[in-house]
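Chemist: Task: produce atomic coordinates for the following.
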Amino acid sequence: MTFVRWSFLLIALGLTLPSMAEELMSFGSALNQTRYQSLVEELRCPKCQNQNLADSGSGIAVDLREQVHHMIEQGKTDQEIVEYMVARYGEFVLYRPRHSSATFVLWYGPFILLGLGVIIFASVIIANRKKRGLSS
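Modeler: You can find the predicted model right below:
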């Protein structure tokens, strides 16, 4: 019976340690804490792929949260922190990729396809009306 209790206690403690570790981070100011929250919600976990650093429980996400905290406390700007993450992990870590020639299709592709769809739809409608008008 004691073994079961200790096992349950250790499992419960293991599940709560990551959340407790984040709560133990101390910030020099409320602004630094706000910046931290903003950055970890904006940066994507390299391992989880569809989770931000704030939501991910993976080891690399924990390490990156600590790195962001450390860099903020060192006085680095948000831009410097983002550039560091992009230099290490690529553009993938950004939930909102930068506008560049490499991401042109990503940003504007849906609008181009929508425009082409509207043009094709309109031309088919016009062609059908002309066809009906000529055959009647």
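Chemist: drop to CA atoms for contacts and neighbour counts, all remaining ones
Modeler: Fine.
Chemist: Would you map the helices across this protein?
Modeler: Along the chain, counting by DSSP state H, helices occupy 2-23, 30-42, 59-73, 78-89, 104-135.
Chemist: Deepest in the core, which of those is it.
Modeler: helix 59-73 (a mean of 18; mean count of other CA atoms under 10 Å).
Chemist: now the angle between helix 2-23 and that one, please.
Modeler: Helix 59-73 runs at 40 degrees relative to helix 2-23, counting by axes from the mean of the first three to the mean of the last three CA atoms, to 10 degrees.
Chemist: Distance of Ser38 relative to Arg88?
Modeler: According to CA to CA, to the nearest Å, Ser38 and Arg88 sit 20 Å apart.
Chemist: for Ile81, same thing?
Modeler: Counting by CA to CA, the gap from Ile81 to Arg88 is 11 Å.
Chemist: Over to Met20?
Modeler: Separation of Met20 from Arg88 (CA to CA) stands at 27 Å.
Chemist: now swap in Gly109 and tell me
Modeler: For Gly109, the distance to Arg88 equals 27 Å [CA to CA].
Chemist: One more: Arg35?
Modeler: Per CA to CA, Arg35 is found 20 Å from Arg88.
Chemist: please give me the structure for this one as well, since I'd like to look at both together:
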Amino acid sequence: MPIIIKNEEKNYLQETTGLKIESLTDSQKLESPVMVVNRLIFDSNIIGPELTHTDIDQLLYVIKGNGIAKVNNEELSLNKESILWLENGEKYQFISGSNGLEILQGYAPDSMQEDVQTI
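Modeler: As a prediction, the model looks like this:
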């Protein structure tokens, strides 16, 4: 059954200087633990934290802006509509350009990994 999710309130999971992580949907809103979607919003010229997720693969889509993704010490240029796939265990970091950087992040929660693999 299709679901349209209305985000009437901003729900920031994290808000630090120059970076906001907004939860767009999660298992509670979908009433199913299938997908988590966040929006990463970087102000201009921000160096984000270095992260590694050992339990999820991620699909990232650049909504607007530009910058660099450092993945395992390799620098990848990001522009509007760039798509980046990160496998679990990869070390990554985002650096926003002069126009800022806005990224849509999607991943299946760890609890769903087994179910997704059996489909």
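Chemist: TM value for the aligned chains?
Modeler: The TM-score (TM-score structural alignment, normalised by the length of the second structure) is 0.22; 53 aligned residues with a CA RMSD of 5.3 Å.
Chemist: Thought Arg39 was touching Gln14 of the second structure, still the case?
Modeler: No. Gln14 of the second structure is not in contact with Arg39 according to CA atoms under 8 Å; the separation is 10.8 Å.
Chemist: These two: which has the busier surroundings?
Modeler: The residue with more neighbours, out of Gln14 of the second structure and Arg39, is Arg39; 22 against 11, by other CA atoms under 10 Å.
Chemist: Against Asp115 of the second structure, how distant is the more buried one?
Modeler: Arg39 of the second structure is 25 Å from Asp115 of the second structure, by CA to CA.
Chemist: cool, and Glu22 of the second structure?
Modeler: According to CA to CA, Glu22 of the second structure stands 26 Å off from Asp115 of the second structure.
Chemist: Which one's more surrounded, these two?
Modeler: Glu22 (18 against 10).
Chemist: so that one is in which element?
Modeler: In this assignment (DSSP states H and E), Glu22 of the second structure forms part of strand 19-25.
Chemist: what's that strand packed up against?
Modeler: Applying 3 or more CA pairs under 8 Å, 6 or more residues apart in numbering; DSSP states H and E, we find strand 19-25 of the second structure packed against strand 12-16, strand 36-42.
Chemist: Out of those, which is closest to Leu78 of the second structure?
Modeler: Across those, Leu78 of the second structure has its closest neighbour in strand 36-42 (12.9 Å, CA to CA).
Chemist: packing partners for the closest one?
Modeler: Using 3+ CA pairs under 8 Å, 6+ apart, the elements in contact with strand 36-42 of the second structure are strand 19-25, strand 91-107.
Chemist: rerun at 10 Å
Modeler: If you count contacts as 3 or more CA pairs under 10 Å, 6 or more residues apart in numbering; DSSP states H and E, strand 36-42 of the second structure packs onto strand 12-16, strand 19-25, helix 27-30, strand 58-71, strand 91-107.
Chemist: okay, the angle between the second one and strand 91-107?
Modeler: Taking the same axes, to 10 degrees, one finds strand 19-25 of the second structure and strand 91-107 inclined to each other by 30 degrees.
Chemist: what about Gln113 of the second structure, which SS state?
Modeler: The three-state label given to Gln113 of the second structure by DSSP: H, G, I helix; E, B strand; the rest coil is helix.
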